[in-house]
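*Asks:* Build me a model:
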Amino acid sequence: MVRAAARWILALALGAIGVVHFVSTRGFRVVVPDWATRITRLDKDAIVIASGAAEVALAAGLLALPRERRRIGIATAAFFVAVLPGNVHQWRTHRSTPGLDTEARRFGRLFLQPVLVLWALWCTAEPAHRGPLRRRLRRRSR
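*Replies:* A predicted model of the protein is given here:
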């Protein structure tokens, strides 16, 4: 029950921030490092839109695809790792975005990233009593 609540909170937060990426593209452009545009061959607006779309898709998957929950949790954790360079860039360049308008907040955001990775993995893990091995053993005993 706690994992389910944590998963819902994570999904709602991801979905909300993903939608904000569509509405306020300009506000998130400062987070995108210049090297990301060279590597992806996309402009900063496209990268912001793509990351917002990824967040919305991950949020939807967390809620709508219970059989794929573990995979989506891993994908969500990977997404949080992938956006870390943008957070570092924002901190190093002293650029503000909504809610991250001070040095302390930008620096603190860097430490939130590992927490988000662990949260995504934890809230999508199967409890030990319902793991795949346990299910196979229950099926055989029937």
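*Asks:* Going by C-alpha atoms from here, please, whenever you check contacts or count neighbours.
*Replies:* Noted.
*Asks:* separation between Ala16 and Glu55?
*Replies:* Computed with CA to CA, to the nearest Å, the distance linking Ala16 and Glu55 is 9 Å.
*Asks:* Here is the second sequence; please produce its structure so I can put it next to the first one:
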Amino acid sequence: MKTSFLQNALRILLGSLMVMAGVGHLTTQREEFLAQVPAWLPNDAAFMDFVVLSSGIVEIALGLAMIFWVKNKIKAGIALAIFYILIFPGNISQYTNGIDAFGLDTDLKRLIRLFFQPVLVLWALWSTGALSFLLNRNKN
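*Replies:* Now for the predicted structure:
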């Protein structure tokens, strides 16, 4: 599916942000990302670190797919959108448990952040042409 210059630019930007976030999981922001691990998961330090590290690797892979897997950008967009949905419980956990991280040090800031997850889902789908593909796939 053909996408516009703006869609391509925003796809590459989102992919780059994902790579940076993934690298953060593995390096300097590891402690911050621990705050995103849902409280209902096992409270074992090694397990929680595994969740942070593995999600960082997935973020890097999805980010690189968004940037370079142009031939299959719709699949990359759908995969990233699904990833955003899968990690949303971590954001809810951060809000409901009042965990400070990434400058989200009030309940209001943590609540506002929850509303940005659907924006990321739509960004991933729209910038790759996946949104049009999904909306039009049954119209024949």
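*Asks:* Between Ala16 and Glu55 of the first structure, point out the one with more neighbours.
*Replies:* A side-by-side neighbour count of Ala16 of the first structure and Glu55, using other CA atoms under 10 Å, places Glu55 first with 25 against 15.
*Asks:* Could you check how far the spatially most central residue of the second structure is from Val121 of the second structure?
*Replies:* For the second structure, Tyr84 is the residue whose C-alpha lies nearest the centre (CA atoms, centre = their mean; 4.2 Å). According to CA to CA, Tyr84 of the second structure stands 6 Å off from Val121 of the second structure.
*Asks:* next one: Leu14 of the second structure
*Replies:* In this structure, Leu14 of the second structure and Val121 of the second structure are 11 Å apart, going by CA to CA.
*Asks:* Please apply the same query to Tyr95 of the second structure.
*Replies:* When distance is defined by CA to CA, Tyr95 of the second structure is 19 Å away from Val121 of the second structure.
*Asks:* Quick one: neighbours of Asn43 of the second structure, just the number.
*Replies:* 11.
*Asks:* In three-state terms, label it for me.
*Replies:* The three-state label for Asn43 of the second structure, taken from DSSP: H, G, I helix; E, B strand; the rest coil, comes out as coil.
*Asks:* sorry, back to before: what sits closest to whichever residue in the first structure pairs up with the residue nearest to the centre of the second structure if chain neighbours are left out?
*Replies:* When the two structures are superposed using TM-score structural alignment, Tyr84 of the second structure falls opposite Phe80 in the first structure. Once its chain neighbours are removed from consideration, Phe80 of the first structure has its nearest residue in Val117; the separation is 6.1 Å (CA to CA, 6 or more residues apart in numbering).
*Asks:* which position in the second structure aligns with the one you found?
*Replies:* Matched across to the second structure, Val117 of the first structure falls on Val121, judged by TM-score structural alignment.
*Asks:* residues in contact with that match?
*Replies:* For Val121 of the second structure, the residues meeting the contact criterion (CA atoms under 8 Å, 6 or more residues apart in numbering) are 80-82, 84-85.
*Asks:* In CSV, list those along with secondary structure.
*Replies:* Putting these into CSV (three-state DSSP) gives the following:
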residue, secondary structure
Leu80, helix
Ala81, helix
Ile82, helix
Tyr84, helix
Ile85, helix
